[in-house]
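K.L.:
predicted structure and sequence below. I'll ask about it afterward.
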Amino acid sequence: MTRTLRDLTGEMTYVNLLLNLERYTGYTDSSGEICQEKKVLYKLISGLHSSISIHIAADYLLDKTTNLWGTNPDLMYDRVLQYLEHVRNLYFTYLFVLRVVTKVKYYLEQAEYDTGNPEEDLKA
């Protein structure tokens, strides 16, 4: 009896490449050429870019002559909100960072922080 890796690990399957020759498969989806890590990296960078754009639009110089600062919703829409993929990538990045911080919470709490200001160090 042949045992597969799935039998041993529950995750993988042994594939005999002599029976599955390397050849053109006809697969045409564009994502077939991008590895998963690149997709995740692209989503994270896109999410960070969207976050930066939203922060710029949230505190924008509206009038130079009066030095009036405020929210610029048109800029926010033009750069981020009109693109569903940008909003999705922003949400993905938020969840990614939240998950990482949750996983390293213990280490963050144990670390000593030095801001150069003893009063601020007590807050940190």
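P.N.:
Here it is on my side, so go on.
K.L.:
please make it C-alpha for all contacts and neighbour counts, starting now.
P.N.:
Noted.
K.L.:
quick one: Arg79 and Leu62, what's the gap?
P.N.:
With distances taken as CA to CA, to the nearest Å, Arg79 is found 17 Å from Leu62.
K.L.:
check Gln36 too.
P.N.:
Applying CA to CA to Gln36 and Leu62 gives a distance of 41 Å.
K.L.:
over to Asn89?
P.N.:
Asn89 sits at a distance of 28 Å from Leu62 (criterion: CA to CA).
K.L.:
okay, pairing it with this:
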Amino acid sequence: MTADVPFAIVTLSLVWIADVYEEFARWEAYDDAQDNFCDTNEEDDDIEYVDLLLNPERYTGYKGKSAHRIWHSIYMENCFRPKNSYGAYIQTSKLSEQNSLISHPDGKWGANLEEFHRRFDPELTAGEGPQWLKNLYFLYLLELRALAKAAPYLMREEYFTGNDQEDVEVRQAIKDFLNVVRSFPDHFNESSMFTGGKQAKKLKEEFRQHFRNISRIMDCVGCDKCKLWGKLQIQGLGTALKILFSGKFDAVDPSGADLSQMSKNKFQLQRSEIVALFNAFGRLSTSIFELEQFREMMR
């Protein structure tokens, strides 16, 4: 605004800005949401915080018509049919919910080889079982790539909880972990997906909308613990997809020395997204470890 502009116009402009500030904030929130693959529901009045260590993921017995309706709805939203190489995400929560653990008569938890065969034996799954297990490795590499790509950003985070000693330990542990992640090259080449101009852009948007619908479907799960871990892992995968395909990390210096481009894009992961990403990757890592244990048992 120049000095020779009449005072009345300046006043009018200030009033106008005050009136539409909330609208601008709404626009910004909308623009930010275009990068998201999940509905986070962070502003829900009924939101509750839980300690994941006190609520470990394990077999809950959730089954029957309600569970079948949820899975049917998810499959109907699955725009990546089995022939598609990245139709993998649908198996993530499925495998992690099973996680090969059962309740024995004596009250202990253990591996169930019979159940593993039932769910993944090619003769009992119309040949699909081995592909589902391959999907698990695919997702692992995809999330590993997202962590490597976002490593410069994640290393700059404060991870504040209010406990100074624990915050220092968490920051150091994350830096050590991300250094290991970045030491493995060629996790996954996201540039090979959604290539081909306008059609690819349309496919990417369809992909994002279907995935958002799946995150909403998870709200309908009738088992609280299943919903907790299902939504956590869906959001973790959604965060990985956001990192890989939003374009906000494409110009970031891998060394982390220059994050100016990211600052220009005003990109910021929410706390819940970071927590979900680390926990989702942890569950995938655990599932792969347990898969190797089953292979040892079958030898």
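P.N.:
Looks like it came in fine. Predicted model, so just to flag it, every value in this text is computed and none were measured.
K.L.:
report the TM-score for the pair.
P.N.:
Superposed pair, TM-score by TM-score structural alignment, normalised by the length of the first structure: 0.53. Supporting alignment: 84 aligned residues with a CA RMSD of 2.8 Å.
K.L.:
higher neighbour count, Asn89 and Leu62 of the first structure?
P.N.:
Asn89 (22 against 14; other CA atoms under 10 Å).
K.L.:
which residue packs closest to the alignment partner in the second structure of that one, ignoring adjacent ones?
P.N.:
Under the alignment (TM-score structural alignment), Asn89 of the first structure maps onto Asn135 of the second structure. Spatially, and ignoring its direct neighbours in sequence, Asn135 of the second structure is nearest to Ala88 (4.8 Å; CA to CA, 6 or more residues apart in numbering).
K.L.:
now the one you found: which helix or strand?
P.N.:
Per DSSP states H and E, Ala88 of the second structure falls between elements, in no helix or strand.
K.L.:
wait, it touches Tyr137, no?
P.N.:
No: counting by CA atoms under 8 Å, Ala88 of the second structure does not reach Tyr137; the two are 9.3 Å apart.
K.L.:
quick one, which of these two is more surrounded?
P.N.:
A count of neighbours by other CA under 10 Å puts Ala88 above the other of Ala88 of the second structure and Tyr137, at 21 against 15.
K.L.:
so how far is Glu158 of the second structure from Ser96 of the second structure?
P.N.:
Applying CA to CA to Ser96 of the second structure and Glu158 of the second structure gives a distance of 30 Å.
K.L.:
looking at those two, which is more packed in?
P.N.:
Taking neighbours as other CA under 10 Å, Ser96 of the second structure and Glu158 compare with Ser96 leading, 23 against 11.
K.L.:
what's the counterpart of the more buried one in the first structure?
P.N.:
Counting by TM-score structural alignment, Ser96 of the second structure lines up with Ser51 in the first structure.
K.L.:
enumerate every residue touching that match.
P.N.:
Leu90 (CA atoms under 8 Å, 6 or more residues apart in numbering).
K.L.:
swap in 10 Å and give it another go.
P.N.:
Neighbour list for Ser51 of the first structure: Ile45, Ala57, Val80, His86, Val87, Asn89, Leu90, Tyr91, Thr93, Tyr94 [criterion: CA atoms under 10 Å, 6 or more residues apart in numbering].
K.L.:
which of those residues fall in strands?
P.N.:
In strands, defined here by DSSP state E, there are no members of the contacts of Ser51 of the first structure.
K.L.:
any of those residues buried? List them.
P.N.:
Ala57, Val80, His86, Val87, Asn89, Leu90, Tyr91, Thr93 (16 or more other CA atoms under 10 Å).
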